[in-house]
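A.B. asks: curious how this folds, go ahead:
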Amino acid sequence: MSVLSGSWTEVLYLVAAVCFILALKGLSGPKTARRGNLIGAGGAVVGLLVTFLAFDLDHIPLILLAIVVGSALAVPAARRVQMTQMPQLVALFNGVGGGAAAVVAILELAAIGAGGDATSDRGNLAAVAFTVLVGSISFSGSCVTFAKLQELMTTRPVVIPGAAPLLVGGLVFSVGIAVWLFAVGQLWLGLLLLVLGLAVGVMVVLPVGGADVPIVISLLNAFTGLTVAAGGFVLHNTLLLVAGTLVGASGTILTREMASAMGRSVGGVMFGALRGGSTAGSTAISDRPVKSVTPDDVAILLGYARKVIVVPGYGLAVAQAQHTIRELAEQLEAKGIEVAYGIHPVAGRMPGHMNVLLAEANVPYEALKEMDEINPEFKTADVVLVVGANDVVNPAAKTTPSAPIYGMPILEVADAQQVIFLKRSMRPGFAGIENELLYDPKTSLLFGDAKDSLTKVLSAVKAL
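C.D. replies: Modelled structure (predicted):
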């Protein structure tokens, strides 16, 4: 028996929707992100409670069991996940959302068919067809991105023979089945569409490789939002419609911004490998000679500099070296040396990855400078310390048209007086291409784990 009246239900759903909007607003800045996250979570709790209190739900014990099991799996995973693995977690959670929307749509299709003439509800059938197709694509595609980022499979593009015609044929056939489902409303067509969507999702993501994977995650996130919105239409739930639309719109904007930051089109990211291009290069380790230095050498260069710019990358995240780099920066600042951090929009594995990582180490947000702001400053920098980054500083983005990152705006570290790379080895970056800056006379390389190397540099700086 429902406890809330229809009016109170709509009011509280409106409150939850406003919370979601305020959450997005809060997440737009680091100082308000935590508050925005809490407001969004509060809105979700309100929406969940209203659903339980306002409607006569069936199978409540099963619903509660699903919530308990899901919480038991998700809470420990979210608390234990390392910052380096956050993109994988986002991809996985996003895929689960799309898959859940597709399953709900299938169940609704079964209910429509059981209630009589399924074709009498054309609006619902259109929403069901869309949700099943896009939700299943989002689920399987997100699983592949998770596997790539977790290195359960190669991160390079996988282009099977005949991939382009297979993908086009799969998409055309899927749309045809969706139209047929809209026409007759049969459950078996919904199940067939679900299988086709899963296959298309895999075929779409497999050819994507290198640094393009974060863009795909963002795009699939937008897909999931759209399926949730369509699911809200199917279930006549205004809150789902609002929440899904917000996620879909924000995911679409983020995808376009990320693609623009890389100097790429979304179509080029998704289908470049199928057109004969590539988003990955060689995985071979170069044996060309480079100038290798010791931690003491790096400490001397840093200790006698007037301005140092730190460029963090995924290698810093893997080594969990954010606290050590902050200590090193504080030591340099205590000696009167100016220190800033140059942050590329797609540094790491997802937007804001480096910002969150450094904020975790209590690096002042004012010291973090975005690419457009920091690029003019490299000319006045005595030393640039590149910690685990490669593709975002690779001049090939400007000089090599055949490179997969060609056209991507980069951090202009080559303009500095001296450049020091902290690397484990000469292995190429995530995009799989060689960085000619490593062989520049002004460039020195300190090999080893970033945290261990920075700890030794820190000790040497203290001893100056």
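A.B. asks: rest of the way, CA atoms for contacts and neighbours
C.D. replies: OK.
A.B. asks: chain neighbours aside, what residue packs nearest to residue 208?
C.D. replies: Among residues not flanking residue 208 along the chain, residue 157 sits closest, at 5.0 Å (CA to CA, 6 or more residues apart in numbering).
A.B. asks: assign a three-state SS to that neighbour, would you?
C.D. replies: Here residue 157 is recorded as coil under DSSP: H, G, I helix; E, B strand; the rest coil.
A.B. asks: OK, contacts around it?
C.D. replies: By CA atoms under 8 Å, 6 or more residues apart in numbering, the residues touching residue 157 are 206, 207, 208, 209, 210, 273, 278, 279, 280.
A.B. asks: what would these look like in CSV with secondary structure?
C.D. replies: Formatted as CSV, the contacts of residue 157 follow (three-state DSSP):
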residue, secondary structure
206, coil
207, coil
208, coil
209, coil
210, helix
273, helix
278, coil
279, coil
280, coil
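A.B. asks: residues near residue 176, how many?
C.D. replies: 13 (other CA atoms under 10 Å).
A.B. asks: my error: substitute residue 122 in the last question.
C.D. replies: When neighbours are defined as other CA under 10 Å, residue 122 has 14 of them.
A.B. asks: number of residues surrounding residue 415?
C.D. replies: When neighbours are counted by other CA under 10 Å, residue 415 comes out with 18.
A.B. asks: what are the ranges of the strands in this structure?
C.D. replies: In order along the chain, the chain carries the following strands (DSSP state E): 307-312, 338-343, 368-370, 383-387, 418-423, 443-447.
A.B. asks: how about those strands, which one is nearest residue 25?
C.D. replies: Closest to residue 25 of the strands of the chain is strand 368-370 (CA to CA; 19.7 Å).
A.B. asks: counting contacts, what elements does that closest one pack onto?
C.D. replies: Strand 368-370 sits against strand 338-343, with contacts defined as 3 or more CA pairs under 8 Å, 6 or more residues apart in numbering; DSSP states H and E.
A.B. asks: which residues are in contact with the strand it packs on?
C.D. replies: For strand 338-343, the surrounding residues in contact (CA under 8 Å, 6+ apart) are 306-312, 329, 332-333, 354-355, 367-371, 374, 411.
A.B. asks: just to revisit the earlier point, neighbour count and distance to residue 463 added to the contacts of residue 157, as TSV?
C.D. replies: Shown next, in TSV, are those (neighbours: other CA atoms under 10 Å; distance: CA to CA, whole Å):
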residue	neighbour count	distance to residue 463
206	22	51
207	23	50
208	29	47
209	29	44
210	24	40
273	22	51
278	24	48
279	27	45
280	23	43
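A.B. asks: list the contacts of the nearest residue to residue 291 once chain neighbours are set aside.
C.D. replies: Nearest residue to residue 291, sequence neighbours excluded (CA to CA, 6+ apart): residue 444, at 5.1 Å. By CA under 8 Å, 6+ apart, the contact list for residue 444 reads 290, 291, 292, 293, 418, 419, 420, 421, 438.
A.B. asks: and this one, please, so the two structures can be compared:
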Amino acid sequence: MTTFIAVLYIISFALFIYGLMGLTGPRTAVRGNWIAAVGMGIAVIATLLTPGMSNWLLIALGVAIGVVVGVPSARKVKMTAMPQMVALFNGVGGGAVALIAWVEFRTTEGYAHEPAYVAIASLFAAIVGSVSFWGSNIAFGKLQELISGRPITLGKLQQPVNALVLIAAIVFAVVIASGGDAELLMIGLLVAAGVLGVVVVLPIGGADMPVVISLLNALTGLSAAAMGLALDNTALIVAGMIVGASGSILTNLMAKAMNRSIPAIVAGGFGGTTSVASGGSGEVRPVRSTSASDTAIQMAYANKVVVVPGYGMAVAQAQHVVREMAKLLEAKGITVEYAIHPVAGRMPGHMNVLLAEADVPYEQLKEMDEINSEFAQTDVALVIGANDVTNPAAETDPGSPIYGMPILKVNHSRSVIVLKRSMSSGFAGIDNELFYDAKTSMLFGDAKSSVGEIVEELKAL
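C.D. replies: Prediction:
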């Protein structure tokens, strides 16, 4: 039986890795997800076959509750709310690890007679899992707008408070590892770690939230791997390390895409939401507005149109009508491409998933580094709800909070049309200088309705 279980684990790990490889491209992502899910199913079966496994009724009840809650939630969630669900589900994983660590503490009477590495790994998992759970819940609240998207800080006390809470959690862990078996010690550790998760994420603004989600995902993976080490469970170790490693790499890539360091993000940064449309001195700045008819005519006589999607497109659920518009332009012999910024939307790949849902050909999706050199040859750049990722201030204003952040250089196009509901700022909470460019026209209104009007005008031409 031991050999059989080991073989099942090896098969499941191979499927994890093969499935992860499939997630590197839109064409293979769905298949990769299914492959990894099969691998997890095999790992669960192998774990349940482990000698000494009991409480089958409780296990079945837990699985049933998870299915009843998880499946309907995943099926009904809108694509605009997918980042929130990712944050929430990730937090649940961290919370589960923290609870397992607590159970291990209770069943071993404070890790009495357990090797030192078991206590250390379990306590590490408890701290990191609790941080991930509470931090992910705060991220969920910000994304769901239950909590203000602006940085919520304690001012100069923020970093001292963070350090104090971290030290408290470590002190509880050291006392427990030294032989303390009072349950209040473990509860104190979990509470201190939970407070740390809250006070670290609250000061982080909406502009940094995609990086935070990725970072918390990596932390959940590391906590699971540590718990697997404590429980001598190979599945948890391998799966946790895969999640931790991939999440860490993604976090680093996204931070670079924003020209921000991870420590700076964790320390609290920019990213509130405002509705200001004025210059630094408070004066109202003029913009040029346009109509769906003029936009359709301008695109109909273009050679190349680049669509730049952002969270505004996701909110309006405009991806399908955008695809319809692109088909009409392509029928006229016009080249249509889509410019994708690494942090457009509220999580990595958000725009890719939305456009894939609308059957946009994968080869038309161009990453930032690939498309930026093409904007100079673009007749019309149609910006749909993207804000901070198109702001020229990132290149021209050293005093801007986003200065140095790589952007989509839509201002290099011959003409720019921006679809927005209003002149409100993006997650960074700052004005977009693109709106006031002489080449820019603003088409105000709901993105889906505006693009629908453009479609009707194109049909009439």
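A.B. asks: got a TM-score for the pair?
C.D. replies: The TM-score (TM-score structural alignment, normalised by the length of the second structure) is 0.96; 454 aligned residues with a CA RMSD of 1.3 Å.
A.B. asks: quick revisit: next, format the strands of the first structure as a markdown table and append distance to residue 66 of the first structure.
C.D. replies: What follows is the strands of the first structure, written out as a markdown table (distance: least, CA to CA, whole Å):
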| stretch | distance to residue 66 of the first structure |
| --- | --- |
| strand 307-312 | 41 |
| strand 338-343 | 41 |
| strand 368-370 | 42 |
| strand 383-387 | 43 |
| strand 418-423 | 45 |
| strand 443-447 | 49 |
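A.B. asks: which of the ones you listed sits closest to residue 17 of the first structure?
C.D. replies: Closest to residue 17 of the first structure of the strands of the first structure is strand 368-370 (CA to CA; 31.6 Å).
A.B. asks: mind listing what's buried in the closest one?
C.D. replies: The neighbour-count check on strand 368-370 of the first structure (16 or more other CA atoms under 10 Å) flags 368, 369 as buried.
A.B. asks: cool, and stretch 221-228 of the second structure?
C.D. replies: The neighbour-count check on stretch 221-228 of the second structure (16+ other CA under 10 Å) flags 221, 222, 223, 224, 225, 226, 227, 228 as buried.
A.B. asks: so what does the fourth one match up with in the first structure?
C.D. replies: Using TM-score structural alignment, the equivalent of residue 224 of the second structure in the first structure is residue 228.
A.B. asks: ok, now residue 142 of the second structure?
C.D. replies: Superposed on the first structure with TM-score structural alignment, residue 142 of the second structure falls opposite residue 148.
A.B. asks: which residues touch that match?
C.D. replies: Residue 148 of the first structure makes contacts with 154, 155, as judged by CA under 8 Å, 6+ apart.
A.B. asks: from the middle of its chain, how far away would stretch 68-82 of the second structure be?
C.D. replies: Centre-to-centre, stretch 68-82 of the second structure and its host chain are 16 Å apart (CA atoms, centre = their mean, to the nearest Å).
A.B. asks: where in the first structure does it fall?
C.D. replies: Alignment of stretch 68-82 of the second structure against the first structure: residues 72-86, by TM-score structural alignment.
A.B. asks: just stretch 394-405 of the second structure next, same as before
C.D. replies: Aligning stretch 394-405 of the second structure against the first structure (TM-score structural alignment) gives residues 397-408.
A.B. asks: likewise stretch 100-109 of the second structure?
C.D. replies: Taking TM-score structural alignment, stretch 100-109 of the second structure hits residues 104-113 over in the first structure.
A.B. asks: and the matching stretch, which residues are buried?
C.D. replies: Buried positions in stretch 104-113 of the first structure, judged by neighbour count with 16+ other CA under 10 Å: 104, 105, 106, 108, 109, 110, 112, 113.
A.B. asks: one step back: pull out the buried positions in the match of stretch 394-405 of the second structure.
C.D. replies: In stretch 397-408 of the first structure, counting by 16+ other CA under 10 Å, buried: 397, 403, 404, 405, 406, 407, 408.
A.B. asks: just put those residues in JSON lines and tack on distance to residue 141 of the first structure.
C.D. replies: Conversion of those to JSON lines gives the following (distance: CA to CA, whole Å):
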{"residue": "397", "distance to residue 141 of the first structure": "27"}
{"residue": "403", "distance to residue 141 of the first structure": "25"}
{"residue": "404", "distance to residue 141 of the first structure": "21"}
{"residue": "405", "distance to residue 141 of the first structure": "22"}
{"residue": "406", "distance to residue 141 of the first structure": "25"}
{"residue": "407", "distance to residue 141 of the first structure": "26"}
{"residue": "408", "distance to residue 141 of the first structure": "24"}
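A.B. asks: tally of neighbours for the residue mapped onto residue 337 of the first structure from the second structure?
C.D. replies: For residue 337 of the first structure, the aligned position in the second structure is residue 334, judged by TM-score structural alignment. For residue 334 of the second structure, the neighbour count with other CA under 10 Å is 18.
A.B. asks: give the contact list for the nearest residue to residue 334 of the second structure once chain neighbours are set aside.
C.D. replies: Leaving aside its sequence neighbours, residue 334 of the second structure sits nearest to residue 303 (CA to CA, 6+ apart; 5.1 Å). By CA under 8 Å, 6+ apart, the contact list for residue 303 of the second structure reads 333, 334, 335, 378, 379.
A.B. asks: map residue 303 of the second structure onto the first structure.
C.D. replies: Residue pairing (TM-score structural alignment): residue 303 of the second structure is matched to residue 306 of the first structure.
A.B. asks: please apply the same query to residue 167 of the second structure.
C.D. replies: When the first structure is aligned by TM-score structural alignment, residue 167 of the second structure is paired with residue 172.
A.B. asks: how about the residue nearest to the spatial centre of the second structure, what does it touch?
C.D. replies: What sits nearest the mean C-alpha location of the second structure, by CA atoms, centre = their mean, is residue 347, with 2.9 Å. Counting by CA under 8 Å, 6+ apart, residue 347 of the second structure makes contact with 83, 209, 210, 211, 213.
A.B. asks: try it again with 6 Å
C.D. replies: If a contact means CA atoms under 6 Å, 6 or more residues apart in numbering, then residue 347 of the second structure has 83, 210 as its contacts.
A.B. asks: which residue in the first structure lines up with it?
C.D. replies: So residue 347 of the second structure corresponds to residue 350, using TM-score structural alignment.
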